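**Q** Attaching a predicted model along with its sequence, questions to come.
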Amino acid sequence: MSKRVAIITGGSRGIGRDTAERLGREGFAVVVNYAGNETEARAAVDAITGAGGDAIAVRADVAEVDQVSALFDAAESAFGGVDVVVHAAGTMYLSAVADIDFDALDRMHRTNVRGTFVVGQQAARRVRGGGAIITFSTSVLGLRAPTYAPYAATKGAVEAITMILAKELRGRDITVNTVAPGPTATALFLDGKDEETIANLAKAAPLERLGQPSDHADLVAFLAGPARWINGQTIRSNGGIV
């Protein structure tokens, strides 16, 4: 069999970057998607190829149908097909409901909600049998933290899209699941938070630490590989926060 192939959206940084490198170590040929940071995307590719793996970087805005279609074309051209799609690209805008900037809200919806539909459409059409589609939500949906309503609403949409897509792919032997991280030490999460806030969030889980991108990458590797009987699920990867 040819090497299994994974597309990682948002693969240049954070959880997406760790996931790309982890799947590279698992023997996948990896397509690292990025929106604008080519330097980081190239670094991710170099890390994978330097360890003996296969990888390419492809720029695409996940909300643009033509660009995402070209992303899948590039994967098929370089490696012969697509087996796993990990949709890790996303943005976060926080605000109290009373103070929402609707332009910022619309920009986040474009990436997080429209982007999930666009990537999901191509994945539904092109992922090969025996493959997996994995999206990212957030554990803040259950925590209901103030100022997170705009972001949590978009991730609620991601969960709905993912769970319905799992049913729509009946008979295709493709699993579809969502990973919902808790507080994780990424630039997206840490930006704008003071040390006291970060320390308090680190203590929220019984394990008393922030998650690391590698924690979630481990879970994605499981869902992308041996976890063939886990389907249509949202998995709260949060160290036990309830």
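**A** Sure, I can see it. Numbers count the residues shown, from 1 in each chain.

**Q** Please make it C-alpha for all contacts and neighbour counts, starting now.
**A** Fine.

**Q** for this structure, longest helix please?
**A** helix 149-168 (DSSP state H).

**Q** Quick one: residues in contact with the helix or strand that comes right after that one.
**A** Next helix or strand after helix 149-168 toward the C-terminus (DSSP states H and E): strand 175-181. With contact meaning C-alpha atoms under 8 Å, 6 or more residues apart in numbering, strand 175-181 is reached by 130-139, 159, 162-163, 165-166, 211, 216, 219-220, 223, 228-238.

**Q** and the angle from strand 175-181 to helix 149-168?
**A** Orientation check (axes from the mean of the first three to the mean of the last three C-alpha atoms, to 10 degrees): strand 175-181 against helix 149-168 gives 160 degrees.

**Q** Same question for strand 175-181: list its buried residues.
**A** By neighbour count on 16 or more other C-alpha atoms under 10 Å, the buried set for strand 175-181 is 175-181.

**Q** contacts for the top strand by length along the chain?
**A** Ranked by residue count under DSSP state E, the longest strand found in the chain is strand 127-136. Applying C-alpha under 8 Å, 6+ apart, the external contacts of strand 127-136 come out as 81-88, 116, 123, 155, 158, 162, 172-181, 220, 223-224.

**Q** try 7 Å this time
**A** Strand 127-136 has contacts (C-alpha atoms under 7 Å, 6 or more residues apart in numbering) with 82-88, 172-180, 224.

**Q** and if you look at stretch 80-97?
**A** With C-alpha under 7 Å, 6+ apart as the test, stretch 80-97 has contacts from 4-10, 16, 75-76, 104-105, 108, 111-112, 123, 126-128, 131-136, 146-151, 224.

**Q** Just the buried residues of the residues you listed.
**A** Looks like these have 4-10, 16, 75, 105, 108, 111-112, 123, 126-128, 131-136, 147-151, 224 buried, using 16+ other C-alpha under 10 Å.

**Q** Please enumerate the helices of the chain.
**A** Listed in chain order, the helices found in the chain under DSSP H are 14-25, 38-50, 65-79, 102-109, 115-126, 140-143, 149-168, 187-190, 195-202, 213-224.

**Q** how far off helix 14-25 does the second one point, in degrees?
**A** Yep, that's helix 38-50 we're talking about. Between helix 38-50 and helix 14-25, the angle comes out at 20 degrees (the same axes, to 10 degrees).

**Q** Against that first model, consider the following:
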Amino acid sequence: MGIDPNRPSAARVYDAFLGGRHNFAADRVVATRAVELVPDLPRIARANRAFLHRAVRYALSLGIDQFLDLGSGIPTEGNVHEVAQQIDPAARIAYVDIDPTAVLYAQDLLAGNPHAVVVRGDLRDPETVLAGHPLREVLDLSRPVAVLMVAVLHFTPDSPGLTAALRGYRAAVAPGSLLAISHATSSGTDPHAVERVADLYNRTGTPLALRSREQVAGLFEGWELVEPGLVYGPEWRPDPAEPVVRDPARLLTLAGVGIARD
């Protein structure tokens, strides 16, 4: 499992936005340039992380105690297993990422945790991802599961393969399961700044596929959006204790949670 420290990684750049330590100089160069273009990016990353936490707690409030985190990224403080197992120590989590750096760090972090695993896999291949022995040891797909695709699908351009993969996950999970998505968008923001960030990512070999509100909503095909629907991340069921975000459109991210009704 090779890691090239000279080639920027989307997962490590995101870790840099969050103030993490699992990144290299090449990643920090991209992160610094991106912040020059859109100064709110570290704030956006933190708001996105807060949405993830709220989505996990929402799932637990419905009695869902198992999580499939696709494109999980590099472990930083407040991972899914930390949030979930603080509430329910028996909660089960499977992390999936294609980035070898993310997988290696997660394996080290999860050592000794019997209810959490990490596997290297491509979210566009649900058949292989879901058939893996480590994952099936942790997740019981005959029961509801929360599928998390947080800040990952904007690195996955539109294609028949993506559409088929999303349908594959929907078909594989039990009724009552959830799908949580957060996704970068240029809606309601300065499109020129966002396009410059997209161009920066494209030059690192990790294309950034910005989608409109309608396009992000289409990713929930087969799922029924729960209230408040598809909104800017800070607007999705904010915790009373969280500071009020008065300019959510500046945070570039749409978020929503859908439920599988049948």
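**A** Received it, and whenever you're ready, just let me know what you need. Computed from a prediction, not measured in an experiment: that's the story for all the values here.

**Q** tell me the contacts of the aligned residue in structure 2 for residue 56 of structure 1?
**A** In structure 2, the residue equivalent to residue 56 of structure 1 is residue 117, according to TM-score structural alignment. Applying C-alpha under 7 Å, 6+ apart to residue 117 of structure 2 gives the contacts 93-95, 110, 134-135.

**Q** What's the local residue count around residue 119 of structure 1?
**A** Per other C-alpha atoms under 10 Å, the neighbour tally for residue 119 of structure 1 reads 24.

**Q** Would you mind measuring from the residue nearest to the spatial centre of structure 1 to residue 103 of structure 1?
**A** Note on structure 1: the residue nearest the mean C-alpha position is residue 88, at 1.8 Å, using C-alpha atoms, centre = their mean. When distance is defined by C-alpha to C-alpha, to the nearest Å, residue 88 of structure 1 is 23 Å away from residue 103 of structure 1.

**Q** Please apply the same query to residue 75 of structure 1.
**A** Where residue 103 of structure 1 is concerned, residue 75 of structure 1 sits at a distance of 33 Å (C-alpha to C-alpha).

**Q** now swap in residue 115 of structure 1 and tell me
**A** Residue 115 of structure 1 is 17 Å from residue 103 of structure 1, by C-alpha to C-alpha.

**Q** List the contacts of the counterpart of residue 122 of structure 1 in structure 2.
**A** The alignment partner of residue 122 of structure 1 in structure 2, by TM-score structural alignment, is residue 168. For residue 168 of structure 2, the contacting residues are residue 126, by C-alpha under 7 Å, 6+ apart.

**Q** let's see it at 8 Å
**A** Shown in contact with residue 168 of structure 2 (C-alpha under 8 Å, 6+ apart): 126-127.

**Q** circling back to that earlier point, preserved in structure 1, out of the contacts of residue 117 of structure 2?
**A** Counting by both residues aligned by TM-score structural alignment, their matches' C-alpha atoms under 7 Å, structure 1 reproduces these contacts from those: 93-95, 110.

**Q** Counting neighbours, which of the residues you listed end up buried?
**A** With burial judged by 16+ other C-alpha under 10 Å, the buried subset of these is 93-95.

**Q** gap between the residue lying closest to residue 152 of structure 1 once chain neighbours are set aside and residue 10 of structure 1?
**A** Spatial nearest neighbour of residue 152 of structure 1, chain neighbours left out: residue 141 (5.5 Å); criterion: C-alpha to C-alpha, 6 or more residues apart in numbering. Between residue 141 of structure 1 and residue 10 of structure 1 the computed distance is 21 Å (C-alpha to C-alpha).

**Q** now swap in residue 32 of structure 1 and tell me
**A** 7 Å.

**Q** got it, and residue 114 of structure 1?
**A** Counting by C-alpha to C-alpha, the gap from residue 114 of structure 1 to residue 10 of structure 1 is 15 Å.

**Q** cool, residue 207 of structure 1 as well?
**A** 27 Å.

**Q** Ok, residue 136 of structure 1 next?
**A** Taking C-alpha to C-alpha, one finds residue 136 of structure 1 at 11 Å from residue 10 of structure 1.

**Q** The alignment partner in structure 1 of residue 138 of structure 2: neighbouring residues, count only.
**A** With TM-score structural alignment defining the correspondence, residue 138 of structure 2 maps onto residue 78 in structure 1. For residue 78 of structure 1, the neighbour count with other C-alpha under 10 Å is 15.

**Q** Could you do residue 219 of structure 2 as well?
**A** Counted with other C-alpha under 10 Å, residue 219 of structure 2 comes out at 16.

**Q** Around residue 15 of structure 2, count how many other residues there are.
**A** 24.

**Q** Quick check: it touching residue 77?
**A** No: shown here, residue 15 of structure 2 and residue 77 do not form a contact pair, counting by C-alpha atoms under 8 Å, at 10.3 Å.

**Q** that older thread, of all the buried residues of strand 175-181 of structure 1, which comes closest to residue 198 of structure 1?
**A** residue 181 (15.5 Å; C-alpha to C-alpha).

**Q** so residue 84 of structure 2 makes contact with residue 57?
**A** Yes: with contact defined as C-alpha under 8 Å, residue 84 of structure 2 and residue 57 form a contacting pair (7.0 Å).

**Q** which one of those two has more residues nearby?
**A** residue 84 (23 against 18).

**Q** okay, the helices of structure 1, which one's buried deepest?
**A** Counting by mean count of other C-alpha atoms under 10 Å, helix 14-25 has the highest mean neighbour count of these, with a mean of 25.

**Q** Give me the mean distance between that helix and structure 2.
**A** Compared with structure 2 after fitting, helix 14-25 of structure 1 has a mean deviation of 4.7 Å; criterion: mean C-alpha distance after the TM-score superposition for structure 1.

**Q** In structure 2, which helix is the longest?
**A** Every helix in structure 2 considered (DSSP H), the longest is helix 41-61.

**Q** Stretch 115-123 of structure 1 vs structure 2, average offset?
**A** Relative to structure 2, stretch 115-123 of structure 1 is 3.8 Å off (mean C-alpha distance after the TM-score superposition for structure 1).
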